[in-house]
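Engineer: sharing a sequence plus its predicted fold:
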Amino acid sequence: MKNKVLRHKLLIVSIFIGWIGVTINPLFDSVTVTSDYDLTNHRLGLPLPVIEQHTSLTPLEDAYPFELGFVSPLEHPTTLIAGNYLILVVTAVFAVYLILFGIVSLYKRIR
């Protein structure tokens, strides 16, 4: 019974960590913008793009190249790429669960 409760706790913690990690990921991503980059479909997220921002930015010709990260969603409409988001959350939850399960198993062996 205790083992079953521990697995549920590990799963809940894994879901929380995986979900938070994937959700805040685009905030720390940036893209190098060149003159041929489509600013109207600015995609952010690693390793797959998770959000797409439809920007109306028009930089000057001599401004290229520059780094562009997450811009205000109030000024630039932002959409979630649901398929990529779901794939990344499931992958992150699985990876975190395996890591936590391994740590718990090692801790039990040492003890």
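Structural biologist: On my side now, so go ahead. Keep in mind the model is a prediction, meaning the values are calculated, not measured.

Engineer: every contact and neighbour count from this point should use C-alpha atoms.
Structural biologist: Fine.

Engineer: just checking, what packs against the longest helix seen in the chain?
Structural biologist: In the chain, taking DSSP state H as the definition, the longest helix is helix 82-110. Secondary-structure packing of helix 82-110 (3 or more C-alpha pairs under 8 Å, 6 or more residues apart in numbering; DSSP states H and E): helix 2-24.

Engineer: structure B:
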Amino acid sequence: MLKRYRLLMISIFIGVIGISITPFFDSVVVTPDYDLTKHRLGLPLPIIEQNTWLTPLDDAFPFELGLVSPQENPTKILIGNYLLLVVAAVGTVYMILVWMKGLSKRIR
């Protein structure tokens, strides 16, 4: 029982950290139609939304935009997407760890 609890805690840690860092690796190609006031980042679903104050020049399009400074641009977490992704990641990691534990017992 204690080992399954440890596996669950490890899974939660990996799931939360893994999902929380995805906006740092995501970027969006900005075109003239793109709404910069709702700049969303995260993989595979957006988990943060930034209200950017950028006003690019007309000849700057298209350009790639990633995470901008949250101190200068209001940022909010899309809690529904975040929780959905964390639960999915925790479940997946937990199943993989239980499978690896079972496999290691069979090998011995």
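Structural biologist: It's in. Fair warning: this is a prediction, and the values are worked out from it, not measured in the lab.

Engineer: quick one: average offset of the longest helix of the first structure versus the second structure, please.
Structural biologist: When the second structure is overlaid, helix 82-110 of the first structure sits 0.5 Å from its aligned residues on average, using mean C-alpha distance after the TM-score superposition for the first structure.

Engineer: what does that helix correspond to over in the second structure?
Structural biologist: Taking TM-score structural alignment as the measure, the second structure aligns residues 79-107 with helix 82-110 of the first structure.

Engineer: now swap in stretch 51-62 of the first structure and tell me
Structural biologist: Under TM-score structural alignment, the match for stretch 51-62 of the first structure in the second structure covers residues 48-59.

Engineer: how far off centre is the match of helix 82-110 of the first structure?
Structural biologist: Computed by C-alpha atoms, centre = their mean, to the nearest Å, the separation of stretch 79-107 of the second structure from the middle of its chain amounts to 16 Å.

Engineer: that stretch: which residues count as buried?
Structural biologist: 82, 85-87, 89-91, 93-94, 97 (16 or more other C-alpha atoms under 10 Å).

Engineer: circling back: what angle do the longest helix of the first structure and helix 2-24 make?
Structural biologist: Relative orientation of helix 82-110 of the first structure and helix 2-24, computed by axes from the mean of the first three to the mean of the last three C-alpha atoms, to 10 degrees: 140 degrees.

Engineer: ok, back up a step: residues in contact with the match of stretch 51-62 of the first structure?
Structural biologist: Here stretch 48-59 of the second structure makes contact (C-alpha atoms under 8 Å, 6 or more residues apart in numbering) with 23, 32, 36-42, 68, 70, 73-78.

Engineer: may I have the distance across that stretch, first residue to last?
Structural biologist: 28 Å (C-alpha to C-alpha, to the nearest Å).

Engineer: please apply the same query to stretch 74-86 of the first structure.
Structural biologist: Termini of stretch 74-86 of the first structure sit 24 Å apart (C-alpha to C-alpha).
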